[in-house]
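**Student:** no sequence on this one, just coordinates:
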């Protein structure tokens, strides 16, 4: 499924649905943070419970998004588009 990246005042944005039965628990949060750290762009993860640094597993866990939660990834930097495409693929691969 192609991801639709759009421009916002805060950078590039990608909306996703978190299709993880247990939500974003420690294993997927660690995997997402590890993937995000490969990029120099600032990457934020926003859910209805708040906003977190996508490069920090602990920050992601603090959001505690549940199954089927809507997630907005924001990236700002020279590799922002590449980062969002990769992170979207990482989250899609984690679907249970």
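**Tutor:** On my side now, so go ahead. Treat the numbers as computed from the prediction; the structure is a model and nothing was measured. Numbering: from 1, shown residues only.
**Student:** please count neighbours and contacts with C-alpha atoms only from this point.
**Tutor:** Fine.
**Student:** quick one: neighbours of the closest residue to residue 69 other than its chain neighbours, just the number.
**Tutor:** Of all residues not flanking residue 69 in the chain, residue 18 sits nearest, at 5.2 Å (CA to CA, 6 or more residues apart in numbering). The number of residues packed near residue 18 is 20, by other CA atoms under 10 Å.
**Student:** tell me who's in contact with residue 18.
**Tutor:** 24, 66, 67, 68, 69, 70, 71, 91, 95 (CA atoms under 8 Å, 6 or more residues apart in numbering).
**Student:** those residues in helices, which ones?
**Tutor:** Among the contacts of residue 18, DSSP state H puts residue 91 in helices.
**Student:** let me know the closest of the contacts of residue 18 to residue 30.
**Tutor:** Checking the contacts of residue 18 against residue 30 by CA to CA gives residue 24 as the nearest, at 9.5 Å.
**Student:** gap between that closest one and residue 37?
**Tutor:** 17 Å (CA to CA, to the nearest Å).
**Student:** same drill for those two, tell me which one is more crowded.
**Tutor:** Neighbour count, other CA under 10 Å: between residue 24 and residue 37, residue 24 has more, with 25 against 15.
**Student:** before we go on, here's another structure to hold up against the first:
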């Protein structure tokens, strides 16, 4: 099963807006993606409550894992997303 380790770059971690953006992106991949912190139990990346329950703060290393068709692409796109500061300035009018 492919997996990627990535450090959460968002200044607020996977909470509020960054978690919402991540969960939405995970749901759009079409692949079953799970996320975990350390040796913890993996949770569905497309579940807002599950992702929030991880308590992943800025600088936390998380592991993404996926199965099936599109798994590698899903992991690459989600890892790239988590590597960005999703709390960065929003576009004007947002």
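**Tutor:** The structure has been received and is ready for your questions. As the structure is a computational prediction, the values presented were derived from the model and not from experiment.
**Student:** what lines up with the residue nearest to residue 69 of the first structure in the second structure?
**Tutor:** Alignment note (TM-score structural alignment): residue 18 of the first structure maps to residue 8 of the second structure.
**Student:** count of neighbours near the residue mapped onto residue 78 of the first structure from the second structure?
**Tutor:** By TM-score structural alignment, residue 78 of the first structure lines up with residue 69 in the second structure. Counted by other CA under 10 Å, the residues lying close to residue 69 of the second structure total 11.
**Student:** residue contacts, the nearest residue to residue 69 of the second structure once chain neighbours are set aside?
**Tutor:** Spatial nearest neighbour of residue 69 of the second structure, chain neighbours left out: residue 31 (6.9 Å); criterion: CA to CA, 6+ apart. If a contact means CA under 8 Å, 6+ apart, then residue 31 of the second structure has 66, 67, 68, 69, 70, 71, 74 as its contacts.
**Student:** burial count for residue 48 of the second structure?
**Tutor:** 18.
**Student:** measure the equivalent of it over in the first structure to residue 68 of the first structure for me?
**Tutor:** In the first structure, residue 48 of the second structure lines up with residue 57, judged by TM-score structural alignment. For residue 57 of the first structure, the distance to residue 68 of the first structure (CA to CA) stands at 19 Å.
**Student:** wasn't residue 49 of the second structure part of a helix?
**Tutor:** Yes: looking at residue 49 of the second structure with DSSP: H, G, I helix; E, B strand; the rest coil, it is inside a helix.
**Student:** next, count neighbours for the corresponding residue of the first structure for residue 83 of the second structure.
**Tutor:** Aligned counterpart of residue 83 of the second structure in the first structure: residue 92 (TM-score structural alignment). Using other CA under 10 Å, residue 92 of the first structure is surrounded by 16 other residues.
**Student:** what comes into contact with stretch 43-57 of the first structure?
**Tutor:** Residues outside stretch 43-57 of the first structure that contact it (CA under 8 Å, 6+ apart) are 26, 29-30, 32-37, 42, 59-60, 62-65, 69-76, 80.
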